[in-house]
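A.B. asks: Predicted model and sequence below, questions to follow.
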Amino acid sequence: MKTARTRTVSRILATALMASALTGCSLMELTRDCDGTEARVREVGALGILDSRPDRATVTRGAEEDAPHCFADSGDVVVSTTRTYAFPGTRAEVAAHYRAAARQDGWRPDPEAEPGELSFAKGDMYLWVDFMSTGYGLTVVSYE
């Protein structure tokens, strides 16, 4: 004979399994983590586009976020890295440089980029160029 507590737990589990089946979401996906992404972290950190820069651009030192890393959040596993450059020139110079360098390296303009956003895609990776008052930053993201 089932107790009320057992029936309640059974209903909760059945509801969770039904919801995951109906939404296409697996409970296992929600527990994904960065195990096994070490090679991908190294690969993303070694991308040549990260070291490409216009003349007069200099690497900014000391930023901890520059190291390639993996993070997992709500089942999404993301490998990411950034590079930050100081640059005395214009945004137009930076944009022209990365449009040419990205194309040469096999990146294509991101079809889902917002107007005015400088964004590229290559396979399952995305490259963003973000402007700051003293330069710009590159961010590469790979969704695993």
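C.D. replies: Yes, it's here.
A.B. asks: Could you use CA atoms for every contact and neighbour count after this?
C.D. replies: OK.
A.B. asks: Just list what the top helix by length along the chain packs against, helices and strands only.
C.D. replies: Among the elements of the chain assigned as helix by DSSP state H, the one spanning the most residues is helix 4-23. Helices and strands touching helix 4-23, by 3 or more C-alpha pairs under 8 Å, 6 or more residues apart in numbering; DSSP states H and E: there are none.
A.B. asks: chain center to the next helix or strand after that helix: distance?
C.D. replies: Per DSSP states H and E, the first helix or strand lying C-terminal to helix 4-23 is helix 38-45. Distance of helix 38-45 from its chain centroid, counting by C-alpha atoms, centre = their mean, to the nearest Å, is 12 Å.
A.B. asks: Now tell me what touches stretch 66-81 from outside.
C.D. replies: Stretch 66-81 is contacted by residues 29-34, 37, 40-42, 44-45, 65, 82-84, 139-144 when judged by C-alpha atoms under 8 Å, 6 or more residues apart in numbering.
A.B. asks: try this one next to it:
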Amino acid sequence: MAPRPETGRYGRCAALLLSLITATGALTGCDLLDAALDRGCEDSKSRIEEAESYSILGSHPEGAIVPKGFEDIDSGCWADSGDAWVYANQIYVFPGDRGDKTDVTEYYREAAKRDGWKLFGAYDPAGSGNRAKPGEPADLCFTLGKEDKSTILNVAFGSGDELTLSEERKPGTEFSSGHGYRVTIDSTADGSPNGCPD
């Protein structure tokens, strides 16, 4: 039988240190993970301000209103998927019988084109992925093409609950009839290429 190697004081210290690190990691792992994921949002203020500056966020068809409590553009940076993204968005609603989704779709197709955006695709709001024909209501996605490969514009329909899901605010009575939609500018925080989903 071979003699057992002597671990000595260094071996016990290493084992104790490893146990301490493991326990600390287990107790604070979520905080460390959150901090690691947020690192991509550092120094993103100028990119957020750039996203907020797009005039199309304040543009809407006649009859659309900004719901009470949503007057300010919602903007920020999030990195919970591992990649950091900056965003700026504005929610609108057509209360009652004013306007319809087709009017909204056509309005943003034209407004975005005037501002240099290129329509990537129009999607069935039901999520089937079918491209909608001109004159039909659809969620929209635009890019700026060669001028800016990191920024996209989305116009998406949804209920008050769907549109305000990530917000701390609750949808108001304006959402109880009619329909709502969100205009969003999304961009990678580091300026790397981004695109509309297929």
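C.D. replies: That came in fine, so what should we check first? Note that the structure is predicted; figures quoted are calculated from it, not measured.
A.B. asks: Can you calculate the TM-score here?
C.D. replies: Aligned and superposed, the two chains score 0.70 in TM-score terms (TM-score structural alignment, normalised by the length of the first structure); 123 aligned residues with a C-alpha RMSD of 2.9 Å.
A.B. asks: circling back to that earlier point, for PyMOL, write the selection for the buried entries among the contacts of stretch 66-81 of the first structure.
C.D. replies: Of the contacts of stretch 66-81 of the first structure, the buried ones can be selected in PyMOL as follows, counting by 16 or more other C-alpha atoms under 10 Å:
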select buried, resi 33+34+37+40+41+44+45+82+83+84+139+140+141+142+144
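A.B. asks: From I91 of the second structure, how far off is T105 of the second structure?
C.D. replies: Distance of T105 of the second structure to I91 of the second structure, computed by C-alpha to C-alpha, to the nearest Å: 15 Å.
A.B. asks: And G180 of the second structure, by the same measure?
C.D. replies: 7 Å.
A.B. asks: So for those two, which residues contact both of them?
C.D. replies: Common contact partners of G180 of the second structure and I91 (C-alpha under 8 Å, 6+ apart): L163.
A.B. asks: and Y87 of the second structure, what pairs with it in the first structure?
C.D. replies: Mapped onto the first structure by TM-score structural alignment, Y87 of the second structure lines up with S80.
A.B. asks: buried ones in the helix or strand where that match lies?
C.D. replies: Secondary structure assigned from DSSP H and E places S80 of the first structure in strand 76-86. Neighbour-count burial for strand 76-86 of the first structure flags V77, V78, V79, S80, T81, T82, R83, T84, Y85, A86 (criterion: 16+ other C-alpha under 10 Å).
A.B. asks: how about the strands of the second structure, start to end?
C.D. replies: Here the second structure has its strands, by DSSP state E, at 74-78, 85-94, 118-123, 139-143, 151-158, 179-188.
A.B. asks: G160 of the second structure reaches R182, doesn't it?
C.D. replies: No: the criterion here is C-alpha atoms under 8 Å, and G160 of the second structure misses it with R182 at 10.2 Å.
A.B. asks: Look at the two and report which has more neighbours.
C.D. replies: Counted by other C-alpha atoms under 10 Å, G160 of the second structure and R182 do not tie: G160 has more neighbours, with 23 against 19.
A.B. asks: on that earlier part again, export the buried residues of strand 76-86 of the first structure to TSV and tack on distance to A57 of the first structure?
C.D. replies: Shown next, in TSV, are the buried residues of strand 76-86 of the first structure (distance: C-alpha to C-alpha, whole Å):
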residue	distance to A57 of the first structure
V77	32
V78	28
V79	25
S80	22
T81	18
T82	15
R83	12
T84	10
Y85	6
A86	6
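A.B. asks: Just give me the closest of the residues you listed to V59 of the first structure.
C.D. replies: Among those, Y85 lies closest to V59 of the first structure (C-alpha to C-alpha), at 4.6 Å.
A.B. asks: How far away from the center of its chain is stretch 68-79 of the first structure?
C.D. replies: Computed by C-alpha atoms, centre = their mean, the chain-centroid distance of stretch 68-79 of the first structure equals 8 Å.
A.B. asks: Then stretch 130-143 of the first structure?
C.D. replies: 12 Å.
A.B. asks: quick one: the residue nearest to the spatial centre of the first structure and P111 of the first structure, what's the gap?
C.D. replies: Residue closest to the mean C-alpha point of the first structure, counted by C-alpha atoms, centre = their mean, is V141 at 2.4 Å. Applying C-alpha to C-alpha, one obtains 16 Å for the distance of V141 of the first structure from P111 of the first structure.
A.B. asks: and if you look at Y136 of the first structure?
C.D. replies: Y136 of the first structure is 22 Å from P111 of the first structure, by C-alpha to C-alpha.
A.B. asks: same check, this time on R40 of the first structure
C.D. replies: Applying C-alpha to C-alpha, the value for R40 of the first structure to P111 of the first structure is 24 Å.
A.B. asks: Could you do G62 of the first structure as well?
C.D. replies: With distances taken as C-alpha to C-alpha, G62 of the first structure is found 33 Å from P111 of the first structure.
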